[in-house]
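K.L.:
Got a predicted model here, sequence first, then my questions.
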Amino acid sequence: MPEKTTMRAHRLRTREAKWTIETVPIPVPGPDQVLIKVAFCGICHSDLSFNSGAFEVANDQTSGSPLRRVPEVVTSGHEVTGTIAALGPGVTGWEIGDRVIAPTGQPDHTCEVCRTGVFEDCPNLEVLAVTKDGGWAEYVLSRAIAPIRIPDSLPLDQAAIIPDALSTPYGAVVNTGQVKVGEAVGVWGIGGVGTHLVQVARLVGANPIIAFDISEETRQRALDRGADFAFDSRDPDLEQKVMEATGGHMFDVTFDAVGIKPTFTQALAFTRNRGRMIAVGETMDEVSIGTTLHFGVSRKQVRGHLGCPNEDVEALVKLVAAGRLDVSQSISNVVSLENLADGIDQLHHHTDNPIRILVNPNL
């Protein structure tokens, strides 16, 4: 255990949507837990939504939703990298100082659902910053079975991009979207998730890849990361431009990385008949697939997406470490825990078009 007994941590009062930086006891790992000293933790738009109360965590009654188990006070931050600082009683397989990612979702690996191998549907799933304290703190607890090792060749700040900002796009493209080589792909919203959607789509061989964003600077970023075309989604000639770019085919797969009604609607409209539209961005907006007649005749599929299995996070660690996926340019800023509000404000107002802002609680 660390020599000191207290730490600084962000504390969100979920029912009031109010947060402060406080001094709290350093948690002590139990028999199936490890304590991780946080090196970096990302600031995600979902963190902003929880902190503002936009997800209405107190009233969510969706069956099986982790939001039903949100405590009244929780530490935010779910993209955690760091080093093992202490082991719970009887825990083996780890040594103090091991470099790790703490996965966002941590199944218990013992329930009936986990025994079928569908770990992400575990009814006892622990979710950092949702059902348990996250990584906007000096230390965080993790189930001992959960952490993923980071090779010495991979910087801890780049590794912090992987647990959500990279793994969510990877899961959307590979698992939910099932993008095949040569398929035409459209991506709406080139922020932290959309930027990596473009990169992963390029990695798996999508062609062409077209990015949509209202910011000219952000569209250029999409081109720099591997998009073949980048269009303003407000362009009155947009449909004609997409038709020309795809050879009249439109999109086999579209991804809405924003999650608001206009982007959802446009992405679905630009999906070809029998194509797949993947909803990745999450807000409280209500959306529509139109009439059942037109939806049925089109035979389009709309698929919701969330996260990525931990085994895919391990695969991404290897890909990034090997240089197959470059996230070195995805870190837009690093702030201290005490200056967390500055990072939140920068992301909220899109100041300098950030991809990912990290918190370093050791600054």
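P.N.:
It's in. Note that the structure is predicted; figures quoted are calculated from it, not measured.

K.L.:
C-alpha only now, for contacts and for neighbours.
P.N.:
Will do.

K.L.:
doesn't residue 113 fall inside a strand?
P.N.:
No: looking at residue 113 with DSSP: H, G, I helix; E, B strand; the rest coil, it is helix, so not inside a strand.

K.L.:
Pasting the second one now:
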Amino acid sequence: MDTMLAGRLNLATGSFAVTGVPVPEPGPGELLIEVKAAGVCLSDVHLIDRTLRPVFNPNNEVTLGHEVAGIVFRLGSNLKRPWKPGARVVLLGGEPCGTCDACWRHAPCLVPRTRGADFDGGWAQYAVAREECVYAIPDHLPFEQAAIIPDAVSTPYAAVVATAGVRPAQAVGIWGAGGLGVHAISVARLVGAEPIIAIDPLTDALERTLSYGADVALQPEDPNFHEKLMEATRGQGLDVAFDFAGVPTAREQAATSLARNGVLVLVGIAAQPFAIADDAVFNYSGNEVRGHYGSTPAHLEELIRLTSAGRLDLTASVSERLPLSQASEAVAHLAHKSGSPVRIVLTPAHRAGA
């Protein structure tokens, strides 16, 4: 039996290791993908430290990785499209369950499963994917950039254009300048937000936001924070504030920075209570709080087009490249923010003959 390397997490004990496992076989309607690049996300870190737990995974172990790009290696049976081995592709970060009432009616799934959490992901030399979750990418789009589009780019993209519906000339504040936050800045710039204010306590991360399109960069503990934000927004406050930090204090600060009818969008997951300091002011101002999670297949398709056309440049977003065998080091680098990474990408080596 052919084997491959895979980054496996024991869901019961939290132990993680890159180990040898059988190469999976694609079933009906599935493709076997030779993985060329796989992103390392903070949610992967939180799965390992057990801050996050898979909701729909009945197994004791899972291969991590929900940001995956590669080439079609082997075809399953009963495919609906004329896939060919060698086709360059990127995978959706999850898949619908296929059995709930919503799936039956071709509506958004009620219990979507996340790749690399609820079923095996792409921290491996090969990964299986249902063909409806596989999207072609052009030859000129590097695998490493394509891999981070699902989640690192698509989640903030969906938060900005769909959940918040940011319009040109709206004032936007973005708390958290990590892998999702900096791409939210790029997307906000793309849709014409003005000004774009980045907020982060880390100097390196904050300085980086200016190259991604932020107009103003502020540290949250700045004693003159509110005055500087109001000056930047011409005394109005923020039309939309995004929390990508997943920190209660960031959310509280964001909520007090809103303009009249301003909206707070929660993207980061804190798993902690969130309090509105003054509900009278919040209510009188007509403010809102909206939750956001993930993105849709349509968002992935749009981003493939935008990056392919050069509207979004992801060249600087790949901070570090490591072989799959060093996945534990990649997790440590991200957990400790070593080198202030945007996205670390694993590059599994192909083993001929599999």
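P.N.:
In hand now; what should we look at? Quick caveat, the model's predicted, so the values are computed rather than measured.

K.L.:
Check which helix or strand the aligned partner of residue 315 of structure 1 in structure 2 maps to.
P.N.:
By TM-score structural alignment, residue 315 of structure 1 lines up with residue 302 in structure 2. If you go by DSSP states H and E, residue 302 of structure 2 is part of helix 297-308.

K.L.:
what packs against that helix?
P.N.:
Helices and strands touching helix 297-308 of structure 2, as assessed by 3 or more C-alpha pairs under 8 Å, 6 or more residues apart in numbering; DSSP states H and E, comprise helix 154-158.

K.L.:
in structure 1, what residues pair with the helix it packs on?
P.N.:
Going by TM-score structural alignment: helix 154-158 of structure 2 matches residues 167-171.

K.L.:
What of stretch 115-134 of structure 2?
P.N.:
Using TM-score structural alignment, stretch 115-134 of structure 2 corresponds to residues 128-147 of structure 1.

K.L.:
picking that back up, average offset of the helix holding residue 302 of structure 2 relative to structure 1?
P.N.:
For helix 297-308 of structure 2, the mean distance to aligned residues of structure 1 following superposition is 0.7 Å (mean C-alpha distance after the TM-score superposition for structure 1).

K.L.:
And the helix or strand following that helix, what's buried?
P.N.:
Next in sequence after helix 297-308 of structure 2, counting helices and strands by DSSP H and E, comes strand 318-323. Residues 318, 321 are the ones in strand 318-323 of structure 2 that count as buried (16 or more other C-alpha atoms under 10 Å).

K.L.:
residues in structure 1 aligned with strand 318-323 of structure 2?
P.N.:
Counting by TM-score structural alignment, strand 318-323 of structure 2 corresponds to residues 331-336.

K.L.:
How far off centre is the matching stretch?
P.N.:
Distance of stretch 331-336 of structure 1 from the chain centroid (C-alpha atoms, centre = their mean, to the nearest Å) equals 17 Å.

K.L.:
what residue is smack in the middle of structure 2?
P.N.:
A centroid search over structure 2 (C-alpha atoms, centre = their mean) returns residue 151, at 2.3 Å, as the residue closest to the centre.

K.L.:
That residue in helix, strand or coil?
P.N.:
Residue 151 of structure 2 - assigned by three-state DSSP - is helix.

K.L.:
could you list every residue that touches it?
P.N.:
Under the criterion of C-alpha atoms under 8 Å, 6 or more residues apart in numbering, the neighbours of residue 151 of structure 2 are 66-67, 93, 180, 294-295.
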